[in-house]
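Colleague: Fold the following for me, if possible:
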Amino acid sequence: MPHPQLSPLPEAHDRVKQNVDSAHPQAYVNVKVIANPFKINSKNKTGTLLMSYLSLNFALGETIDMLRDQLQSFVAAELSPRAAQIDRDNLFPADMWRKLGEMGVLGITVSEEYGGAGLGYLAHVVAMEEISRGSASVALSYGAHSNLCVNQINRNGNPEQKARYLPRLVSGEHVGALAMSEPNAGSDVVSMKLRADKRGDRYILNGSKTWITNGPDADTYVIYAKTDLAKAAHGIS
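Modeller: A predicted model of the protein is given here:
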């Protein structure tokens, strides 16, 4: 069954449109707040919180609504029916990655220059939520790829690194992962011991990592290491 296409999407700024959506009246509440909502009684020093109503719009916007609807259709048609088998086989669904890439959801926060959708983190959260409805394990891999790897490169990489790594990660040709945890440094990230030693114009990694989501299948890794063991968190790169 052909899967839905996410593109072309409206411009990214449409996601913050505040137009009233009559199809989702439950998304609106009325809250009225006065200029001085907390009034102090001078005699007993007690306060009375005075509330009235002001209209607030909690709609997500046309772009994110479209993203959510298309992902719901894709998940129902292609992911949910395979979820149990994916878990039983304990194998990474590489073909699913290509399909997610074609839909444009592997690079939601990445700029269009590198093949991404150029949207914000709210859109990423909605995508994560919808994929999770179909398969928790695929959603975990999706988060490790699109957030821990792709978004890190998008936010912190230099132009050369972005041009080299992002297009194939966004398309689904490559799988991404982040290597942070170590045998003796899980949630205590500052205690990591992996060193990055400068050798000419390169760094040589000396140490080990473990518990890497997508690790066995990834093509691109974002690896955290210490360039200075004495500087604790400030020595991590």
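Colleague: Only C-alpha atoms from now on, for both contacts and neighbour counts.
Modeller: Noted.
Colleague: quick check: longest strand of this protein.
Modeller: strand 28-40 (DSSP state E).
Colleague: The chain: helices as residue ranges?
Modeller: Along the chain, the stretches classed as helices by DSSP state H are 62-74, 83-89, 94-103, 121-134, 136-143, 152-156, 159-171.
Colleague: The structure of the following sequence is requested for comparison with the preceding one:
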Amino acid sequence: MDFTLPSELEEMRRTIRDFVEHEVEPLAMQIEEEDRVPDSVLEKSKELGLFGLSIPEEYGGIGLSMLGKCVIYEELGKTINGYTTIIGAHNGIGSVGIVEFGTKEQKEKYLPKMATGEWIGAFALTEPQAGSNAAAIKTTAVKKGDRYILNGQKIYITNAPYAHVFTVMAVTDPSKGAKGITSFIVERDFPGFRVGHIEKKMGLHGSHTAQIFFEDMEVPEENVLGREGEGYVNALKILANGRAGLAARCLGSCEYLLDKSLAFAHERIQFGKPIFEQQIIQHYLAEMALEIELLRTFVYRVAWMTDQKMNVIKEAAMLKLYGSEVYNRVADKAVQIHGGLGFIAEYPIERFYRDARITRIYEGTSEIQKNIIAAQLHKEYERTKADA
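Modeller: I've put the predicted structure just below:
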């Protein structure tokens, strides 16, 4: 079993690490305070191809494997999570649906501009009464001639204020429940599309989340993504596809926190000696390092399984659950090690602590991941019984 990464991925890792360390991280506090990523950072991100990670080379992207994307996301996780979320949401749930389910014409129209970052992608599923229960969405799409008329609203849509391309789920046949939901590619300049309130959030500053509204919005029938009635299944596949990438971002953030905590433990003097010499601090650091190492192995195993086209529904759910829980535990220990300094906004530990909390909620809550895992265990049990 060889855990060595290909040389081209190692080179790419070094490039992104240098970019993060020298061009993003020095601006992290500015981004946090202004709640805005500077244009210079976004332009450099475009030059590095960071908006085309998931998009095939034939459409202008880099077309990385899941393994490759996890390498990049791990490095991006080592800086302000709001910036990383813009990149991650675009490459993940914002564009994967078109890559996986789009027609040749749809790919040719949207992917080249998404690959360069000229058009940002977003994913619109959640509604006021449909969060974890995604099948309960109320947004409707009624076929009229060669168009669908969409009415409804979505909430908590990452990238909504600046996205141009939205993967939107709407009900085309209310009588069929989840099988009556269809995916659409929606452009922000379609008449009847409107961005609503931009949320003020606990964390992820620099990444913006907003409501969007559809008011008799006309969508051409050629913008149906996949087949009519398969939107719910598509949504689940799109969300599952991104779980390894999200966990890789959590991994990078955990590594950052461990590095900061280890350095602080050696520098902070209490009772006449560095606090690292206190056994409890050593235990905190050891526990952080152990969980990080386990998470790293899990991330790259699931990434490899994904690239081998293996069924990773259970493993991806486990990884998203574990990655988000580890991030929160590591962030909590980092605050405790830093003491009062960890609670001060001028120091990055406090920011990572707040940013960690959303990872247990967005793109599928921890509770939903447990439901998915249990359902897959049940299926495996039933198959075992049938084969016995």
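Colleague: about what we covered before: tell me which of the helices of the first structure lies nearest to residue 191 of the first structure.
Modeller: Smallest distance to residue 191 of the first structure across the helices of the first structure (CA to CA): 21.0 Å, for helix 152-156.
Colleague: average offset between the closest one and the second structure?
Modeller: Its matched residues in the second structure lie on average 1.1 Å from helix 152-156 of the first structure after superposition (mean CA distance after the TM-score superposition for the first structure).
Colleague: what's the matching range in the second structure for that helix?
Modeller: Aligned by TM-score structural alignment, helix 152-156 of the first structure corresponds to residues 97-101 of the second structure.
Colleague: Likewise for stretch 209-220 of the first structure?
Modeller: Using TM-score structural alignment, stretch 209-220 of the first structure pairs with 154-165 in the second structure.
Colleague: is it fair to say residue 282 of the second structure lies in a helix?
Modeller: Yes: using DSSP: H, G, I helix; E, B strand; the rest coil, the assignment for residue 282 of the second structure is a helix.
Colleague: need the helices of the first structure in JSON lines with mean neighbour count and distance to residue 219 of the first structure, can you?
Modeller: Output for the helices of the first structure, formatted as JSON lines (neighbours: other CA atoms under 10 Å; distance: least, CA to CA, whole Å):
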{"stretch": "helix 62-74", "mean neighbour count": "19", "distance to residue 219 of the first structure": "25"}
{"stretch": "helix 83-89", "mean neighbour count": "13", "distance to residue 219 of the first structure": "20"}
{"stretch": "helix 94-103", "mean neighbour count": "18", "distance to residue 219 of the first structure": "12"}
{"stretch": "helix 121-134", "mean neighbour count": "19", "distance to residue 219 of the first structure": "21"}
{"stretch": "helix 136-143", "mean neighbour count": "19", "distance to residue 219 of the first structure": "13"}
{"stretch": "helix 152-156", "mean neighbour count": "15", "distance to residue 219 of the first structure": "14"}
{"stretch": "helix 159-171", "mean neighbour count": "18", "distance to residue 219 of the first structure": "9"}
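Colleague: Next, format these as JSON lines and append distance to residue 115 of the first structure.
Modeller: JSON lines is the format used below for the helices of the first structure (distance: least, CA to CA, whole Å):
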{"stretch": "helix 62-74", "distance to residue 115 of the first structure": "17"}
{"stretch": "helix 83-89", "distance to residue 115 of the first structure": "28"}
{"stretch": "helix 94-103", "distance to residue 115 of the first structure": "10"}
{"stretch": "helix 121-134", "distance to residue 115 of the first structure": "15"}
{"stretch": "helix 136-143", "distance to residue 115 of the first structure": "17"}
{"stretch": "helix 152-156", "distance to residue 115 of the first structure": "11"}
{"stretch": "helix 159-171", "distance to residue 115 of the first structure": "6"}
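Colleague: Tell me which of those sits nearest to residue 232 of the first structure.
Modeller: That would be helix 152-156 among the helices of the first structure, by CA to CA, at 20.2 Å.
Colleague: contact partners of that closest one?
Modeller: Helix 152-156 of the first structure is contacted from outside by 109, 110, 161, 162, 166, 222, using CA atoms under 8 Å, 6 or more residues apart in numbering.
Colleague: wait, isn't residue 46 of the second structure in contact with residue 119?
Modeller: No: using CA atoms under 8 Å, residue 46 of the second structure is not in contact with residue 119; the gap is 11.0 Å.
Colleague: Can you get me the start-to-end distance on the match of stretch 209-220 of the first structure?
Modeller: Stretch 154-165 of the second structure has its terminal residues 14 Å apart, counting by CA to CA, to the nearest Å.
Colleague: got the buried residues for it?
Modeller: Neighbour-count burial for stretch 154-165 of the second structure, counted by 16 or more other CA atoms under 10 Å, picks out 154, 155, 156, 157, 158, 159, 160, 161, 163, 164, 165.
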